[in-house]
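>>> quick one: sequence and predicted model below, then my questions.
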Amino acid sequence: MMLKNLQHSFQNTVLLQQKLTSLFFLISYLTLSNLSHHVQAHVFTYAGCSQDKYQPNSAFEGNLNSLLSSITNSASQSSYSSYAVGNGSSTPSEDAAYGLYQCRGDLKTTDCAGCVQNAVGQIGLVCPYSYAASLQLEGCLVRYGNHDFLGRLDTTIMYRKCSKSTSNDVEFFKRRDDVLADLQAATSFRVISLGLVEGFAQCLGDMSQVDCSSCLSEAVGKLKNICGSASAADAYLGQCYARYWASGYYDSTSDSSNEDKIGRTIAIIVGVLAGFALIVVLLSLLRKAAS
């Protein structure tokens, strides 16, 4: 009887190991696929929230929900749009909601829609009951407020980032300045690569060429003055942003992070399988001893 029980346990354990092995390859495949197809557009960059709060179930909340719904629906059709809800003459001005979204110019329509939906889902969590808020992901911006800011020049710096690594290469600075000069002249989304340095810039979709140039000029000035000799830098202003980096800078950091995630995930799975494999070996030895 004991032998039969051991054999039965052994058979069940072998089947379990086979299932776990299949699960290991499935999880590994899904993990690798998920990381390799990770949409960088969804990476959080910054958020800003007003101190003034609205009351739940207020007229403003109703207008805001309508505005955010329109933003989400529109993102599957265009990369930029702006809205004003509840700003009619019969509606108190403090209840009106104004808002917009903008996707990065190189984003596919489906990725734009996904990014905006993600941003809309986050903005209420990051800025609960705020009368005004903006949330920037890597690939898109969502912004709303109870005052009409649409189409008005805003060069307020919202966020800036300078890399810890720096360069003292004269050629690097020459290329960087050339890249920034080219980006400063952009009227829409622009990407440029000049040897050692790459960069891109973009203004909001409703800006005039003159206002766009003014905004980008301010952004480029911030990159030079604040970040100095940084190998990479970002400057996000109210209506535009600019970025430059040493070739390969962002790719190398991204790849190492993904490899670490893959390595940790696989190490955990292998550890679990190794534990079950040890049980199989022990049961096998017991079966032989019993026979």
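Yes, it's here. Numbers count the residues shown, from 1 in each chain.
>>> rest of the way, CA atoms for contacts and neighbours
Will do.
>>> quick check, central residue of this protein?
With distances taken as CA atoms, centre = their mean, Val43 lies nearest the centre of the chain, 1.7 Å away.
>>> quick check: it touching Glu138?
Yes. Using CA atoms under 8 Å, Val43 is in contact with Glu138, at 5.2 Å.
>>> ok, now how distant is Met158 from Asn73?
To Asn73, Met158 is 26 Å away according to CA to CA, to the nearest Å.
>>> more neighbours: which of those two?
Remark: of Met158 and Asn73, Met158 carries more neighbours, 17 against 13, as counted by other CA atoms under 10 Å.
>>> for the more buried one, helix, strand, or coil?
Look at Met158: counting by DSSP: H, G, I helix; E, B strand; the rest coil, its state is strand.
>>> also this one, for the comparison:
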Amino acid sequence: MGSSILTLLFSVFLINVSFAADPYFQFDCANNGNFSANSTYGTNLDSLFSQLTSDEVFNYGFYNISIGESTDQVNAIGLCRADKKEDTCRRCLNDTISELQQRCPNYKEAIGWSEFCTLHYSSQAIYGVMETDPFKILVSGNVSDVNAFNQALSSLLSNLSSRAAAEGALRKYAANSTMGLDVFTRIYALVQCTPDLSQSECSDCLATAIGRIGSFSIARTGCRILQPSCNLRYETSPFFEAVDDIPQPSSPPPPSTEGNGNNTTRTIIISVVASIVGVLLLVLCIWIFLRRRKPKETIEIADKEEVIKAESLQYDFATVRAATNNFSDENKLGQGGFGAVYKVMNVMNSERVLTLNVDVLILFCIH
């Protein structure tokens, strides 16, 4: 009898030690159905746990796995705190799996929050779905000057939420500290969303978490808000480490030209020919334009008689004025290259054409 009691007490002690491995561990067994131990769903869940902990790709501490089909499909999301290395992350996920297997046996959906990681599995799709329930809150300490503390905390969390939400698809995390109650007190805080959320979804999730601080943990120097899609924590002592920057994507390689040699040559030929044709068309248009320009106004000679050279005949001004009837418009024939052109009579007993220049009056005779 005594031996049985000792065995029972020792078993209870081992269970408590196991459950207390992480003093911050929290869980929720969702009322979303159950499965039998030997069912396909149970087999798929075991395979999922095995794959989650043996996955060679660290992926910055975020895991999204689905195994099975239809009603037997199991979906899981694992998220490690961004300031933790790969070995700490895997150890945390392993411990969380063990805790959930003991706390929520045969549940189709459960979520566990450890200090450094979160694990959520379900028979329903959970990737890309923002969830703020169920939630857990852990608090510690008391604040002397509530207003000053809350004002500094609110500003810090607002800034961190904006930064985390604006991060990319690999990680949505931000951490920092600010002056707290006085020059000797600082507030340290971090916020994190699962990277599958959009910027607005992450902002909404963290806004809900921040709102719960005021509802459940007023005047506390430490608090953790744990939700399926995001979490936050603040303390008056340091608790997070520096985070390595996520490397930027490398420049994309130049497009492959394998198998495209003929296409490249054809493209070059077409471009050259098009350029030459364009130049030729431009030259042709200019030539047509110049051909169609209106020539200078000239005097047609009906009888095509020979024009006497300008220097062969010259007259004084009085003779020209008399011959043109005092430069009458009736005798004006038009405008030539040297000036106005007039028809004159009675000059050398023949009809004449006079071109008047400002400086010289030259008479052209038509025979």
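In hand now; what should we look at? Computed from a predicted model, the values in this text were never measured in an experiment.
>>> Asp145 of the second structure matches what in the first structure?
Aligned counterpart of Asp145 of the second structure in the first structure: Asn168 (TM-score structural alignment).
>>> so the lengthiest helix in the second structure corresponds to what in the first structure?
For the second structure, the longest helix by residue count, based on DSSP state H, is helix 261-292. Following TM-score structural alignment, helix 261-292 of the second structure has no partner segment in the first structure.
>>> just the residues contacting the next helix or strand after that helix, thanks.
Sequence-wise, the next helix or strand downstream of helix 261-292 of the second structure (DSSP states H and E) is helix 317-323. Here helix 317-323 of the second structure makes contact (CA atoms under 8 Å, 6 or more residues apart in numbering) with Phe327, Val344, Met345, Asn346, Val347, Leu361.
>>> what stretch of the first structure does helix 317-323 of the second structure fall on?
Under TM-score structural alignment, there's no match for helix 317-323 of the second structure.
>>> in that helix, what's buried?
With burial defined by 16 or more other CA atoms under 10 Å, the residues of helix 317-323 of the second structure counted as buried are Val320, Ala323.
>>> likewise for stretch 117-128 of the second structure?
Cys117, Thr118, Leu119, His120, Tyr121, Ser122, Ser123, Ile126, Tyr127.
>>> now swap in stretch 37-55 of the second structure and tell me
Neighbour-count burial for stretch 37-55 of the second structure, counted by 16+ other CA under 10 Å, picks out Thr40, Tyr41, Gly42, Thr43, Asn44, Leu45, Asp46, Leu48, Phe49, Leu52, Thr53.
>>> of those, closest to Phe19 of the second structure?
Phe49 (18.8 Å; CA to CA).
>>> what's the counterpart of the closest one in the first structure?
In the first structure, Phe49 of the second structure lines up with Leu68, judged by TM-score structural alignment.
>>> grab the nearest non-local neighbour of that match.
The shortest distance from Leu68 of the first structure to any non-neighbouring residue, by CA to CA, 6 or more residues apart in numbering, is to Val120 (6.7 Å).
>>> how about Ser79 of the first structure?
Cys103 (5.0 Å).
>>> what lines up with that neighbour in the second structure?
Using TM-score structural alignment, the equivalent of Cys103 of the first structure in the second structure is Cys80.
>>> what about its match, how many residues close to it?
That count, for Cys80 of the second structure with other CA under 10 Å as the rule, works out to 25.
>>> which stretches of the stretch 151-291 of the first structure form helices?
With DSSP state H, counting those that start in this stretch as the criterion, the stretch 151-291 of the first structure has helices at 170-184, 209-227, 249-290.
>>> now Asn120 of the second structure: which helix or strand?
Just to correct that, residue 120 of the second structure is His rather than Asn. Using DSSP H and E, His120 of the second structure maps to strand 117-122.
>>> the first structure: matching residues for that strand?
Using TM-score structural alignment, strand 117-122 of the second structure pairs with 140-145 in the first structure.
>>> quick one: the matching stretch to the second structure mean distance?
By mean CA distance after the TM-score superposition for the first structure, the fitted stretch 140-145 of the first structure averages 0.9 Å away from its aligned residues in the second structure.
>>> the equivalent of Gly124 of the first structure over in the second structure - how many residues pack around it?
Under the alignment by TM-score structural alignment, Gly124 of the first structure pairs with Gln101 in the second structure. As a burial measure, Gln101 of the second structure scores 14 neighbours (other CA under 10 Å).
>>> sounds good, over and out.
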